[in-house]
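Engineer: below is the sequence, then the predicted model.
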Amino acid sequence: MEPTIKKVSITALAMLLMAGLISNTACSAPSAPSPTEAPAVNLPSVDRSAGAGARASLNEITGELVLPMSAYWYSDRENVIVNSAVASLIFDCVEEAGFTVAPWGGGGKALQDGRYGQWSRKLAAKNGALPEIRIIAGVLDEQPERPVLSAEHQAAETKCTNSVERAGLPELLEGLVGDTSVQNQITRNAVALTERDPEYLTFRQDWENCLAENGLALTEQGSWSLQSGGTKEGEIRVALLEVDCKDSSGGARKPYDILAEYQAAQMKDHQAELNALAEEKADAVERAKQILRDHGVADARL
């Protein structure tokens, strides 16, 4: 799938920024494990009732999902701010090397979460099973694409990208490869625990039964994706039936609320670490904002 943010250039710098500014890059809902074959991971013993009352926030219009652990990751907006600050420092380095760099707007796009398929009736009627795309405004006005850079200019950008790296600003994004942080462990554990939860499994089975009664079939066992006729109208019809079946099985938001409770239940044992992380995140965002202010970005854009 093509990246869904505008390229800055064809250099390593552009690749760094695109990787940081796009969220939830899957084009379709990720396949879920079979209800009878959850992934083999070592899970802690977690009493879901310890997180009772925690709920997911699902925006039916924008497709945005907020879970208890979302407070410890950069929001889409914060991610744009932090990555734009890093880009500004890289551009300073490139200019010090004698090359002119045009300002970049730094906007991004974020995709609706689809780990449990389509959950918004409004978005199903608009997009079928495809995720809604949210536009995240940049901190500067968009600029025309730059022409192809000289080899020397590209080399300078690569060198500066490697030397600046993250400029000491943490990359607080869910699901990064190799991330062993407490927040990522809590998040991953919650997903796996949800897939083993009896209420989740009942919901899933009732949903599959409803699909079968309506003549619908999964693309593969354990998936949250459904087969459709291929036309836009057919995809929308199937997506609406998918949501209908979820509603009749306990509500389209149920798996997300179960996930939220497993997150909240684990957070109680790690609150001191999470409090420190929240401070680290707040400090990083404020430092990024100050970097951008120093580069002429008005507070109204932050």
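Structural biologist: Sure thing, it's come through.
Engineer: going forward, measure contacts between C-alpha atoms and count neighbours the same way
Structural biologist: Fine.
Engineer: buried residues in stretch 191-208?
Structural biologist: Neighbour-count burial for stretch 191-208, counted by 16 or more other C-alpha atoms under 10 Å, picks out 191-197, 200-201, 203-204, 206-208.
Engineer: do the same with stretch 111-123
Structural biologist: In terms of neighbour count (16+ other C-alpha under 10 Å), stretch 111-123 has its buried residues at 111-121, 123.
Engineer: quick check: the gap between Gln221 and Lys246.
Structural biologist: For Gln221, the distance to Lys246 (C-alpha to C-alpha, to the nearest Å) stands at 17 Å.
Engineer: neighbour count for the two, which is higher?
Structural biologist: With neighbours defined as other C-alpha atoms under 10 Å, Gln221 and Lys246 compare such that Lys246 has more, 25 against 13.
Engineer: now the strand or helix carrying that one: buried residues?
Structural biologist: Secondary structure assignment for Lys246, by DSSP states H and E: helix 232-248. Buried positions in helix 232-248, judged by neighbour count with 16+ other C-alpha under 10 Å: 235-247.
Engineer: now, which of the buried residues of stretch 191-208 sits nearest Pro255?
Structural biologist: Tyr200 (6.2 Å; C-alpha to C-alpha).
Engineer: check contacts around that closest one.
Structural biologist: Contacts for Tyr200 (C-alpha atoms under 8 Å, 6 or more residues apart in numbering) come out as 194, 254-255, 258.
Engineer: so how far is Ala12 from it?
Structural biologist: Distance of Tyr200 to Ala12, given as C-alpha to C-alpha: 43 Å.
Engineer: and if you look at Arg115?
Structural biologist: 30 Å.
Engineer: Ala110 - that's part of a helix, no?
Structural biologist: No. Ala110 is assigned strand when assessed by DSSP: H, G, I helix; E, B strand; the rest coil, not a helix.
Engineer: for it, which non-adjacent residue is spatially closest?
Structural biologist: Ser23 (4.6 Å; C-alpha to C-alpha, 6 or more residues apart in numbering).
Engineer: how many neighbours does Ile258 have?
Structural biologist: Neighbours of Ile258 under the rule other C-alpha under 10 Å: 26.
Engineer: I figured it hits Thr194, correct?
Structural biologist: Yes. Taking C-alpha atoms under 8 Å as the definition, Ile258 is a contact partner of Thr194 at 6.3 Å.
Engineer: still on that earlier bit, surely the residue nearest to Ala110 is in contact with Gln112?
Structural biologist: No. Using C-alpha under 8 Å, Ser23 makes no contact with Gln112, being 9.0 Å away.
Engineer: okay, pairing it with this:
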Amino acid sequence: MRSPTFHSVSAVAATLAVVVLAGVACSDPPASSPTATTTVSLPAVDRAAGAGARADLKESTGEVVLPMSAYWYSDRENVLVNTAVAFLIYDCVEDAGFTVAPWGGGGKALQDGRYGQWSRPLAARNGAMPEIREIPGVMDEQPERPALSADHQAAETKCSNSVGRAGLPELLDGLAGDASLQNQITRNAVALTELDSEYLAYRKSWEECLATKGIKLSEQGSWSLQSSGSREDGIRVALLDLDCKDASGGARKPYDILAEYQAAQMMDHQAELNALAEEKADAVVRAKQILRDHGVADARL
């Protein structure tokens, strides 16, 4: 068992980061247009089969919890698993004869903004800018590590490649190239939502309301809006945006439609999803044990 030291590896900086839920841009990415969506092959899904499913919109943090969220790592679980992987890479680097400098271990995640701003308290504080959630690490924040020699950097790269994920799955929504069942359900639900008649009527009403207030979309099909660029005007526009969403059925409506399309698909795959939930739970348990073996106290887990 390793001594309880806390180290960092620059080669795994991407591994250590919490994958952001709503993209990294300050404005929301444009929504896919209905025309583009119709070119995608989609399953026939009866939304009514998922009736009653709802999104949990956490207004204080900007987090959105959907039915499929149970099969992805939470922000906290992601930090635990990624830090456990990092510790195994640190071990490899130390075995190669290098001393590895400390790292803080925390992460950040952005407010979900796929349908624009939806939280009035956050709009009043941030405008359309996403709220940033700080995810505590398993250790105290550490000073920046010194520059590394070429040999040290090569050892970190080699260890990162050889350790990989160490058998701990990367269960994160929206990873490029992910053909997993849970990602297929999630992608299908997004596309089906954008074709849904209730969603389209909601969006049409919202756009018409914005027009009466002199507010323009950043681009066609987008959920982001034009403003002067000042903080004050950004807040003004975001609050008017929410006024129009409320007048059209509420800012949560597209998320609830999305939740129903997720839930409707889940019914046909519950056995597979149950197995996935067990895999996720096992990965978190194993990650916590790896962290304990490296001296992390249970209070930090």
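Structural biologist: Nice, thanks for sending it over. Here the structure is a predicted model, which is why all the values come from computation and not from measurement.
Engineer: what TM-score do we get after superposing?
Structural biologist: Here the TM-score for the pair of chains, by TM-score structural alignment, normalised by the length of structure 2, is 0.94; 292 aligned residues with a C-alpha RMSD of 1.2 Å.
Engineer: can you give me the strands in the stretch 1-150 of structure 1?
Structural biologist: Secondary structure of the stretch 1-150 of structure 1 (DSSP state E, counting those that start in this stretch): strands at 22-23, 57-58, 65-66, 108-111, 133-136.
Engineer: any chance of the ones you listed in JSON lines, plus distance to Gln143 of structure 1?
Structural biologist: Output for the strands of the stretch 1-150 of structure 1, formatted as JSON lines (distance: least, C-alpha to C-alpha, whole Å):
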{"stretch": "strand 22-23", "distance to Gln143 of structure 1": "19"}
{"stretch": "strand 57-58", "distance to Gln143 of structure 1": "33"}
{"stretch": "strand 65-66", "distance to Gln143 of structure 1": "30"}
{"stretch": "strand 108-111", "distance to Gln143 of structure 1": "14"}
{"stretch": "strand 133-136", "distance to Gln143 of structure 1": "16"}
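Engineer: give me the distance between the residue in structure 2 sticking out farthest from the centre and Ala86 of structure 2.
Structural biologist: Relative to the centre of structure 2, the most outlying C-alpha is that of Gly97, 36.3 Å out, by C-alpha atoms, centre = their mean. Using C-alpha to C-alpha, we find Gly97 of structure 2 at a distance of 17 Å from Ala86 of structure 2.
Engineer: kindly report the same for Ile135 of structure 2.
Structural biologist: Per C-alpha to C-alpha, Ile135 of structure 2 is found 17 Å from Ala86 of structure 2.
Engineer: and Ala300 of structure 1, which of the strands of the stretch 1-150 of structure 1 is closest to it?
Structural biologist: The nearest among the strands of the stretch 1-150 of structure 1, by C-alpha to C-alpha, is strand 133-136 at 14.8 Å.
Engineer: helices or strands up against the closest one?
Structural biologist: The contact analysis (3 or more C-alpha pairs under 8 Å, 6 or more residues apart in numbering; DSSP states H and E) places strand 133-136 of structure 1 against helix 76-96, strand 108-111.
Engineer: tabulate these (TSV), appending distance to Lys159 of structure 1.
Structural biologist: Shown next, in TSV, are these (distance: least, C-alpha to C-alpha, whole Å):
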stretch	distance to Lys159 of structure 1
helix 76-96	9
strand 108-111	24
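Engineer: and Glu37 of structure 1, which of the ones you listed is closest to it?
Structural biologist: Ranking those by their distance to Glu37 of structure 1 (criterion: C-alpha to C-alpha) puts strand 108-111 first, at 27.6 Å.
Engineer: matching residues in structure 2 for that closest one?
Structural biologist: Strand 108-111 of structure 1 corresponds to residues 107-110 in structure 2, going by TM-score structural alignment.
Engineer: superposed on structure 1, where does that stretch end up, distance-wise?
Structural biologist: Superposed on structure 1, stretch 107-110 of structure 2 shows a mean distance of 0.3 Å to its aligned residues (mean C-alpha distance after the TM-score superposition for structure 1).
Engineer: what's the offset of that stretch from the middle of its chain?
Structural biologist: How far stretch 107-110 of structure 2 lies from its chain's middle: 8 Å, per C-alpha atoms, centre = their mean, to the nearest Å.
Engineer: before we move on, what about stretch 92-103 of structure 2?
Structural biologist: Relative to its chain's centre, stretch 92-103 of structure 2 lies at 30 Å (C-alpha atoms, centre = their mean).
Engineer: isn't there a helix covering Ser162 of structure 2?
Structural biologist: Yes. According to three-state DSSP, Ser162 of structure 2 belongs to a helix.
Engineer: return the distance of it relative to Glu279 of structure 2.
Structural biologist: Ser162 of structure 2 sits 22 Å away from Glu279 of structure 2, taking C-alpha to C-alpha as the criterion.
Engineer: which of those two has more residues huddled nearby?
Structural biologist: The neighbour count for Ser162 of structure 2 versus Glu279, taken as other C-alpha under 10 Å, is higher for Glu279 (16 against 12).
Engineer: where's the more buried one relative to Asp178 of structure 2, distance?
Structural biologist: Look at Glu279 of structure 2 and Asp178 of structure 2: by C-alpha to C-alpha, they are 17 Å apart.
Engineer: same thing with Gly106 of structure 2?
Structural biologist: According to C-alpha to C-alpha, Gly106 of structure 2 stands 25 Å off from Asp178 of structure 2.
Engineer: and these two? which has more neighbours close in?
Structural biologist: Using other C-alpha under 10 Å as the criterion, Gly106 of structure 2 and Asp178 rank with Gly106 on top: 20 against 14.
Engineer: ok, now which ones touch the more buried one?
Structural biologist: By C-alpha under 8 Å, 6+ apart, the contact set of Gly106 of structure 2 is 79, 134-138, 141.
Engineer: tell me the buried residues within those residues.
Structural biologist: Among the contacts of Gly106 of structure 2, the ones that count as buried by 16+ other C-alpha under 10 Å are 79, 135-138.
Engineer: post-alignment, stretch 273-282 of structure 2 versus structure 1, mean distance?
Structural biologist: Once fitted to structure 1, stretch 273-282 of structure 2 is off its aligned match by 0.2 Å on average (mean C-alpha distance after the TM-score superposition for structure 1).
Engineer: got a list of contacts for that stretch?
Structural biologist: Applying C-alpha under 8 Å, 6+ apart, the contact partners of stretch 273-282 of structure 2 are 70-73, 169, 171, 182, 266.
Engineer: counterpart of Ala29 of structure 1 in structure 2?
Structural biologist: Per TM-score structural alignment, Ala29 of structure 1 is aligned with Asp28.
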